[in-house]
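# Got a predicted model here, sequence first, then my questions.
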Amino acid sequence: MDQADEALRRAMARALELARRGPAHGPNPRVGCVLLSADGRTLGEGWHRGAGTPHAEVMALDDARERGADVRGATAVVTLEPCDHTGRTGPCSRALIDAGVARVAIAVEDPNPVASGGAARLRDAGVDVLTGIAADEGRLVLGPWWHAVARGRPFVTLKLATSLDGRVAAADGSSRWITSQESRQDAHALRAEVDAIAVGAGTVQVDDPALTARDADGALAAHQPLRVVVGRRPVPPSARLRGEGGELVHVSTHDPREVLALLHEREVRHLLVEGGPTLAAAFLRAGVVDEVRAYVAPVLLGAGLPAVSDLGIESIDGALRLEPREVRRLGPDVLVVSRLGPPRTDHSTGPSGTAPLIRTASEEI
């Protein structure tokens, strides 16, 4: 590897580090940009701070100007393909062209058909474009946003908080608290990163959740996700969901795909499904769960409400097999983060191949 390639890879690593400073939530991706001179010096840096703010490339150009640096002939190292459309801000592809940048190195090509085309625009203007530099790391930083835009629906995380024998409540219905304070704090941190949280209408009736994101001191986090209630039962006027926190959205359906379509229209990129068991089963049977975060406490109940209702699985051969990605200790509990495989193309049957996908989506949702 020559010095130029090494400088390029170091700059991409720095751009990815900058991208991580951006918010995990919101309709826009995390993006970082580093401008390099011909001899490998950093001329400017930038990252995207969220919807409506300057994009990473424009921020890097502004940073270079503030430093008094000349970017003509420079290389722009960007974690995501520069956009080529005018939304809340102008197209980054044209900003780079107008600035006289000679080369652009890109980690990940933009899967969004509305914003993509920046690489082609740059090439047409005579700019040398390299793609696929640290692509895996780039997609990892983009996280749920990349999956949501590529698939045309929100990335879905199913959260479970259970006893060791898979119960979310005791026989008398009590459930506070099965998991530890450490697990609850981690779950609140997750809420502060997602765009929306969904629960079933039955859970609203029984548990009256607030669905807010709070810090370790119990104060409301700066970002509050949409609070989504799924099902035909009305939300009681006195429900805590009508109090402080994110906007309340009631989706009067039992079909997870209708929920995701509505949220996609609202530019929700990451949906956290929190319960109850019927809603969890409906999303699993519909084949739209991408990730499961299971908080498991060393508690045995022996009876009570299961974490997931009937999935229509009649034998072990039909079991949903997940791929563990992370196992972490949280106080006395264990967090297991797993991913499911790609969505099934046959949506007429459940995991066992015999049961309709939404059969368990009853009035309990």
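Nice, I can see it. Bear in mind that the values here come from a model prediction, so they are computed numbers and not experimental data.
# can we go C-alpha only for contacts and neighbour counts from here?
Will do.
# Thought Val268 was touching Ile197, still the case?
No. Taking C-alpha atoms under 8 Å as the definition, Ile197 is not a contact partner of Val268, at 10.4 Å.
# Comparison target, given below:
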Amino acid sequence: MERALALARSALGRTSPSPAVGAVVLRDGRVVGEGVTRPPGGDHAEVVALRQAGEAARGGTLVVTLEPCNHAGRTPPCTEAIVRAGIRQVVAAVRDPNPRVAGGGLAWLRAAGLVVNLGSHARAAAELNYGFFKLVATARPFVTAKWAMTLDGRIAPPGGGGAVTGAAAHARAHQERDAADAVMIGIGTARRDDPRLTVRPAPADRRQPQRVVVDSQAFLPTTARMLAEPGPTLVCCSAGAPLDHVRRLEAAGAEVVALSADTAGRVALPAVLAELGTRGLANVLVEGGATLLGACFAADAVDRVMAFVAPSLFGDGVPALLLPGGLAAPLMLPDAQVGRAGDDFLISGYLRRYDPPEVT
């Protein structure tokens, strides 16, 4: 199962709105096939692994990180492929919460005479697909808030710009981008830092996450570096954004979508998340800045936190979070983990989990 989990992890950011799944076929204690979910419309992990195993799958065991599907969608049911391959036993980590599956795949396999086991490495498998689980349950993406700050809570010096953390923290941040379906920032960060919002170095498949800029008045400069980078850029503005601003950005290659605004005329964060969910983006990495991060926390939209802390003090500068209205209640990370990234610290944890019943 640990190998299947590693395979699933490698597919993160490449399968939504489908889950990232890993599968391994064993025969006489030996791996004879393995697979990961292909991009949308492609084969599921089980089919890839069974094809690689060929006749060696007959009488073997299929280990998979998510319950196999038993319905036809863009691909045929995996359960039928499993039975045709002659698999004797299926070990699944967690059930698929999709109402079209939801235990039906495992029941179908049991009815076909296979031995079925559920729950191996359930928590680890669930965490990999919290984005998919939340998207199925709420039609909204799983949101990770990520920022880097000093010991005195500053994300930039008084004049803005300049790195807060070191190379190891930056490398970890790029790993998070690579696993995300979308990376989201506010217009303040876009104009101040002019980020590229790409995964660097580029992954082997050259895939880049969807870039999202929350920009109520469509102020993003057409010279923004991200517009010249591979991969799509989505600008979420309010319905009241000047039309000439919108057309200018569209001409520069951005996709612009007008969404509902709050009472202050700013594009409403719930509308942004609903739009991303409609697009099948299951995992969204919010990289700030202070205004957008604060809005996400104030709206109770954050599911996971990643805070890099540099062992330094600025004394002044840009605060990590702006919360003009405060929080309705204090937020705690019940399972916070503290680690190192080079000279910096990483505090991470979940504010909200989406565990199936088999996770104990």
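The structure has been received and is ready for your questions. No experiment lies behind these values; they were computed from the predicted model shown.
# What would you report as the TM-score here?
Once superposed, the chains reach a TM-score of 0.79 (TM-score structural alignment, normalised by the length of the second structure), with 322 aligned residues with a C-alpha RMSD of 2.8 Å.
# aligned partner of Leu273 of the second structure in the first structure?
Aligning on TM-score structural alignment places Leu273 of the second structure opposite Leu260 in the first structure.
# residues contacting its match?
For Leu260 of the first structure, the contact set (C-alpha atoms under 8 Å, 6 or more residues apart in numbering) comprises Arg153, Pro154.
# Give me the mean distance between the host helix or strand of it and the second structure.
If you go by DSSP states H and E, Leu260 of the first structure is part of helix 256-265. Compared with the second structure after fitting, helix 256-265 of the first structure deviates on average by 1.6 Å (mean C-alpha distance after the TM-score superposition for the first structure).
# measure the residue nearest to Asp335 of the second structure when sequence neighbours are not counted to Ala307 of the second structure for me?
Leaving out its chain neighbours, the residue that sits closest to Asp335 of the second structure by C-alpha to C-alpha, 6 or more residues apart in numbering is Gly349, at 5.8 Å. Counting by C-alpha to C-alpha, to the nearest Å, the gap from Gly349 of the second structure to Ala307 of the second structure is 9 Å.
# One more: Gly162 of the second structure?
For Gly162 of the second structure relative to Ala307 of the second structure (C-alpha to C-alpha), the value is 17 Å.
# Who has more neighbours out of those two?
Ala307 (17 against 10; other C-alpha atoms under 10 Å).
# Aligned against the first structure, show me the partner of that one.
In the first structure, the residue paired with Ala307 of the second structure is Ala294, using TM-score structural alignment.
# quick one, what contacts its match?
By C-alpha under 8 Å, 6+ apart, the contact list for Ala294 of the first structure reads Lys159, Leu160, Ala161, Thr162, Leu335, Val336, Val337.
# so which of those would you say is closest to Arg67 of the first structure?
Checking the contacts of Ala294 of the first structure against Arg67 of the first structure with C-alpha to C-alpha, the nearest one is Val337 at 43.4 Å.
# Map the closest one onto the second structure.
Val337 of the first structure maps onto Ser348 of the second structure when the alignment is built from TM-score structural alignment.
# Quick check: its match vs Asp335 of the second structure, distance?
To Asp335 of the second structure, Ser348 of the second structure is 8 Å away according to C-alpha to C-alpha.
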